[in-house]
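*Asks:* Pasted the sequence and its predicted model underneath.
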Amino acid sequence: MGKQIIIIAMLLAGIQLATAQGFDTKRITWNDLKDVRFKKRLNIELGMFFLYPTFGPKVAVLDGRELIIKGYTIPIDTEGTFVVSQNPMAMCFFCGKAGPESMIQLKFAKAHHFKTDEIHSFKGRLRLNTNNVNELNYILEDVEIED
């Protein structure tokens, strides 16, 4: 009986250690984000049409999860806003070579600076954005570099 208790205690300690070390963090690829459909709708406030997403079940289960993804850094403005892209700048969504699902907006706790098309892995909590046209559809919050 004593050995069984020790073994159970060791197993529980291992599970707690694995959780504390981030083993519940899911490493994803860009293919994991493709379960999404877009529909063009008029944004009355801005008087323009935008693509609004409907996330499929494969993407919906990732909402709120801590994830790691690797891609190319692309600056969005001069204030330090960056996205990570499946493709380099010449092939990115904004250039017409891919869809909105190929980019993730990065929100860092502290400022970072990257050159265009640097390749990095980023860890953060994914938030799905269905309505705010001022942000991307995929947003990674509390981002850390995971190289």
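*Replies:* Sure thing, it's come through.
*Asks:* alpha carbons only for contacts and neighbour counts from here, please
*Replies:* Noted.
*Asks:* Please enumerate the strands of the protein.
*Replies:* 26-27, 36-43, 48-55, 66-75, 82-85, 103-108, 119-128, 138-145 (DSSP state E).
*Asks:* right, and those strands - which one's nearest Phe94?
*Replies:* The closest of those to Phe94 is strand 103-108. By CA to CA, the value is 9.6 Å.
*Asks:* okay if I get the strands of the chain as JSON lines plus mean neighbour count and distance to Gln16?
*Replies:* As requested, the strands of the chain are exported to JSON lines (neighbours: other CA atoms under 10 Å; distance: least, CA to CA, whole Å):
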{"stretch": "strand 26-27", "mean neighbour count": "14", "distance to Gln16": "17"}
{"stretch": "strand 36-43", "mean neighbour count": "13", "distance to Gln16": "34"}
{"stretch": "strand 48-55", "mean neighbour count": "16", "distance to Gln16": "32"}
{"stretch": "strand 66-75", "mean neighbour count": "21", "distance to Gln16": "17"}
{"stretch": "strand 82-85", "mean neighbour count": "23", "distance to Gln16": "31"}
{"stretch": "strand 103-108", "mean neighbour count": "22", "distance to Gln16": "27"}
{"stretch": "strand 119-128", "mean neighbour count": "19", "distance to Gln16": "20"}
{"stretch": "strand 138-145", "mean neighbour count": "20", "distance to Gln16": "22"}
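*Asks:* another one to put next to it:
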Amino acid sequence: MMLPEGNAQTVLTWEDLSDGIFWESHTPNALVPGFEKATFSAKLRALEGKKVSITGYLLVLDGRQSVFLLSKNPMASCFFCGNGGPESIMALNFTKKPSFKMDDLLSVEGTFHMNGTDPNASYYRIENADAVSFN
């Protein structure tokens, strides 16, 4: 993880996200069977609500192209296909609908948030996301 200089955002890596999350085994009274409550490292908690950037592959999850994720891996080898865990994706809430397509390699910046309790949401998300494509 690179530290920001001045008002610059922190650059996250997928390893930062993987190393910074821990699951409580056998969460009692889980809303969704198999969902594990997450706790996060002090380094990640310090970034809650802060501007960050990360590079990954865009996943588009609905036909209306309104649900977006950033993934450590392209769609053919992403978390949903068994390659990696739930820490290898993050939800993206763009400020305006992006023109990117599935599997575009993007550098995304925005406000970082973590989720340790809602089984209907990703463990990580970026709000007010803005992106630049490398394709």
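*Replies:* Okay, I see it. All of these numbers come straight from a predicted model, not from anything done at the bench.
*Asks:* hang on, the earlier thing: any chance of a markdown table for the strands of structure 1, columns distance to Gly96 of structure 1?
*Replies:* Converted to a markdown table, the strands of structure 1 look like this (distance: least, CA to CA, whole Å):
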| stretch | distance to Gly96 of structure 1 |
| --- | --- |
| strand 26-27 | 27 |
| strand 36-43 | 15 |
| strand 48-55 | 14 |
| strand 66-75 | 15 |
| strand 82-85 | 13 |
| strand 103-108 | 12 |
| strand 119-128 | 21 |
| strand 138-145 | 18 |
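*Asks:* closest to Ile15 of structure 1 out of these?
*Replies:* Nearest of the strands of structure 1 to Ile15 of structure 1, taken as CA to CA: strand 26-27 at 16.2 Å.
*Asks:* And Ala30 of structure 2? What does it align with in structure 1?
*Replies:* Aligned counterpart of Ala30 of structure 2 in structure 1: Asn43 (TM-score structural alignment).
*Asks:* quick one: contacts for its match?
*Replies:* Going by CA atoms under 8 Å, 6 or more residues apart in numbering, Asn43 of structure 1 touches 49-50.
*Asks:* Longest helix in structure 1, by number of residues?
*Replies:* helix 2-20 (DSSP state H).
*Asks:* same for it, what does it pack against?
*Replies:* Using 3 or more CA pairs under 8 Å, 6 or more residues apart in numbering; DSSP states H and E as the contact test, no helix or strand touches helix 2-20 of structure 1.
*Asks:* quick one: contacts of it?
*Replies:* Asp24.
*Asks:* go on, stretch 89-108 of structure 2?
*Replies:* Counting by CA under 8 Å, 6+ apart, 53-60, 66-72, 74-75, 79, 121-135 sit against stretch 89-108 of structure 2.
*Asks:* Quote the end-to-end distance of it.
*Replies:* End-to-end distance of stretch 89-108 of structure 2 (CA to CA, to the nearest Å): 13 Å.
*Asks:* Please report how far the residue sitting nearest the centre point of structure 2 lies from Asn29 of structure 2.
*Replies:* Centroid-nearest residue in structure 2, with CA atoms, centre = their mean: Met90, separated by 1.9 Å. Noted for Met90 of structure 2: a distance of 25 Å to Asn29 of structure 2, by CA to CA.
*Asks:* picking that back up, give me the aligned partner of the residue nearest to the centre of structure 2 over in structure 1.
*Replies:* Per TM-score structural alignment, Met90 of structure 2 is aligned with Ile104.
*Asks:* which residues touch the closest residue to its match other than its chain neighbours?
*Replies:* Nearest non-adjacent residue to Ile104 of structure 1, counting by CA to CA, 6 or more residues apart in numbering: Tyr138, 4.9 Å away. Counting by CA under 8 Å, 6+ apart, Tyr138 of structure 1 touches 101, 103-105, 126-129.
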